[in-house]
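Asker: I'd like to go over a predicted model; first the sequence, then the structure.
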Amino acid sequence: MTIHSESEEIVIYITAGFATAPDFLDRFGAALAACFERAGARVRVVIHFPYGDWSRQRQKQLREITSDMWNNAHKKPSRYGGKSLTKLITDHLSPGQKLLFVGHSAGAVASIQAAGALMKAGILVLGVIQIGSPKCAIPPELKDRVLYLDGINPMDQKLDPIPRLGTWGGWIKSRFGVLRWHQLKHAPIHRKTLPMIGGHADYFRDHNPYIWQDATNLQTTIDSIWSWLTELQEHFIEKEEED
């Protein structure tokens, strides 16, 4: 990762999903920030609960998540989580900031909705990382800036069930003009399945028994994110030089 100038600040917005504990993402946020700091970047982490934390009524959270996923599928703006995150960012945005989004579960849907709205408004988005997210349509302007991570438990080969929800599909025309369903029409370009001890809630565990091949789940998740961010930055540097 290239070291950024002191005038630039990277703000990482980490968004939680359904009924999440208030401190659930703290260690993950600190570990990701440490990667940037070691590279010489100025970084700030903001953890947001777009549907509320586990103290909020779960039925209301589910209704709002369902609404946001439906609106995403029908290319309509978010009424809840994505809207909440967009407002939080625009209320605190300063010149020179660069934004990175990381969402877990339904929080990753809110991240996509907010990032898409902000990019349309001309605000720089470095990237969006979706972790254990339901499938949701990725706007064309974001497709090359999104990393989608899901998990499989290497002990029993069980997949995280939440990514089975939703769809990336859409109708396309064949060369003969016939409509057909394409399962990956709105999928992110970058997708990876991680070895993950445990299940959907365990991507950020940093202790026994959440260890596979000498790496904790948290380290596996962080390493995958950092490797992708490094490759992403190199790609855009090369693109700028070509232009």
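Answerer: Perfect, thanks for sending it.

Asker: please make it C-alpha for all contacts and neighbour counts, starting now.
Answerer: OK.

Asker: can you pull out the helices in this structure?
Answerer: For the chain, applying DSSP state H gives helices covering 26-38, 58-73, 81-92, 106-120, 217-242.

Asker: any idea which of those gets closest to residue 138?
Answerer: The closest of the helices of the chain to residue 138 is helix 106-120. By C-alpha to C-alpha, the value is 7.0 Å.

Asker: burial of residue 127, as a residue count?
Answerer: 23 (other C-alpha atoms under 10 Å).

Asker: the structure to be compared is supplied as follows:
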Amino acid sequence: MTHQTEKPAMAVYVTAGFATAPNFLDEFADKLVARLVQEGISVRAVIHFPYGDWHRSKTKQLIEIASDLWRHTHRRRTKFGGIGVARLIRQDAAANERLLLIGHSAGAVAALIAAQLLRGEGRTIAGVIQIGSPRCAVPAALQDVVLNIEGVHPETKQRDVIPHFGTWGGLSLRKWFTLGWHRTKHAPVHRITLPLIGGHPDYFRSGAPYRWKERTNLQAVVDVIWRWLQTREEETNHAGHYQSHDGT
């Protein structure tokens, strides 16, 4: 679905995690595109399975996911999911399209790796949305363009377990020139805990059981993404306004 306006076009790449059903992300992508179109944004969405869908060997998927997460954490070149996402976007995205990368679970690790590669090549990254993602180090240049969404059951207070794998931590220089562990040194600036019914596989559910305070899980996720994008655009426009008055 595409809608033409005067606003810069946006391409949304939605990346799936481990052993995901082939149509698992379809409704989410459709609802998000419809919401952005409603707000006057020219947008299209592409769904990608960086580690394969549930038909592919689960053992191979786990090996590739673990390798990408470990190598990215230790600042080594990754070999699997993120490379594939970046390759797809290079082939698919037009030069004038802003890129919004949205990943669920391990797909969020691949999305972050791809965003880092593409930004280094001069592409405009509108944002990286990590949904139920393992914790992985966010490069300093991307920390302000990443939104991390973690689900928590509003009644039981049980949190999604997957975001507690991995780490954002790193060594930092403290007073008296000593090194200490900073647990959020490489964390994204924007982190949201979102009330959701269910667990890790249920962020995009739209059925009756997955509803809290008149909103389904899917509606809640789409709403929080839209509000974050809107806030970022307002902040960018505000900064541009002051820059124009300063003549810089």
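Answerer: Thanks, I have it. Source: prediction; values computed, not measured.

Asker: now the TM-score, please.
Answerer: TM-score for the superposed pair, counting by TM-score structural alignment, normalised by the length of structure 1: 0.96. Supporting figures: 241 aligned residues with a C-alpha RMSD of 1.4 Å.

Asker: quick one on the thing from earlier: just put the helices of structure 1 in a markdown table and tack on distance to residue 199 of structure 1.
Answerer: Shown next, in a markdown table, are these (distance: least, C-alpha to C-alpha, whole Å):
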| stretch | distance to residue 199 of structure 1 |
| --- | --- |
| helix 26-38 | 16 |
| helix 58-73 | 20 |
| helix 81-92 | 24 |
| helix 106-120 | 15 |
| helix 217-242 | 10 |
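
Asker: give me whichever of those helices is most buried.
Answerer: Of all those, helix 106-120 has the most neighbours on average by mean count of other C-alpha atoms under 10 Å, namely a mean of 24.

Asker: check which helices and strands that one sits against.
Answerer: strand 9-15, helix 58-73, helix 81-92, strand 97-104, strand 125-131 (3 or more C-alpha pairs under 8 Å, 6 or more residues apart in numbering; DSSP states H and E).

Asker: contacting residues around that helix?
Answerer: Helix 106-120 of structure 1 is contacted by residues 15-18, 49-50, 65, 68-69, 72, 77-78, 81-83, 85-86, 101-103, 124-125, 128-131, 133-134, 136, 138-139, 141-142 when judged by C-alpha atoms under 8 Å, 6 or more residues apart in numbering.

Asker: quick check: the residue lying farthest from the centre of structure 1 vs residue 78 of structure 1, distance?
Answerer: Largest separation from the mean C-alpha position in structure 1: residue 176, at 36.6 Å (C-alpha atoms, centre = their mean). Residue 176 of structure 1 is 36 Å from residue 78 of structure 1, where distance means C-alpha to C-alpha, to the nearest Å.

Asker: kindly report the same for residue 168 of structure 1.
Answerer: Counting by C-alpha to C-alpha, the gap from residue 168 of structure 1 to residue 78 of structure 1 is 17 Å.

Asker: quick one, which of the two is more surrounded?
Answerer: residue 78 (24 against 17).

Asker: so the more buried one touches residue 71, yeah?
Answerer: Yes - contact criterion C-alpha atoms under 8 Å: residue 78 of structure 1 and residue 71 qualify, at 6.2 Å.

Asker: spit out the residues that contact the two alike.
Answerer: Looking at what touches both residue 78 of structure 1 and residue 71 (by C-alpha under 8 Å, 6+ apart), there is no common residue.

Asker: map residue 80 of structure 1 onto structure 2.
Answerer: Under the alignment (TM-score structural alignment), residue 80 of structure 1 pairs with residue 80 of structure 2.

Asker: can you pull the contacts of the closest residue to its match other than its chain neighbours?
Answerer: Leaving aside its sequence neighbours, residue 80 of structure 2 sits nearest to residue 64 (C-alpha to C-alpha, 6 or more residues apart in numbering; 6.1 Å). With contacts defined as C-alpha under 8 Å, 6+ apart, residue 64 of structure 2 is in contact with 51, 80-81.

Asker: which one in structure 1 is aligned with residue 64 of structure 2?
Answerer: Using TM-score structural alignment, residue 64 of structure 2 sits opposite residue 64 in structure 1.

Asker: and that match, how far from residue 37 of structure 1?
Answerer: For residue 64 of structure 1 relative to residue 37 of structure 1 (C-alpha to C-alpha), the value is 35 Å.

Asker: just residue 130 of structure 1 next, same as before
Answerer: 22 Å.

Asker: got it, and residue 14 of structure 1?
Answerer: 17 Å.

Asker: show me what contacts residue 144 of structure 1?
Answerer: 188-190.

Asker: and with 10 Å instead?
Answerer: 127-128, 138, 188-190, 232 (C-alpha atoms under 10 Å, 6 or more residues apart in numbering).

Asker: counterpart of it in structure 2?
Answerer: By TM-score structural alignment, residue 144 of structure 1 lines up with residue 144.

Asker: any idea how far that match is from residue 83 of structure 2?
Answerer: 22 Å.

Asker: could you do residue 39 of structure 2 as well?
Answerer: Taking C-alpha to C-alpha, one finds residue 39 of structure 2 at 32 Å from residue 83 of structure 2.
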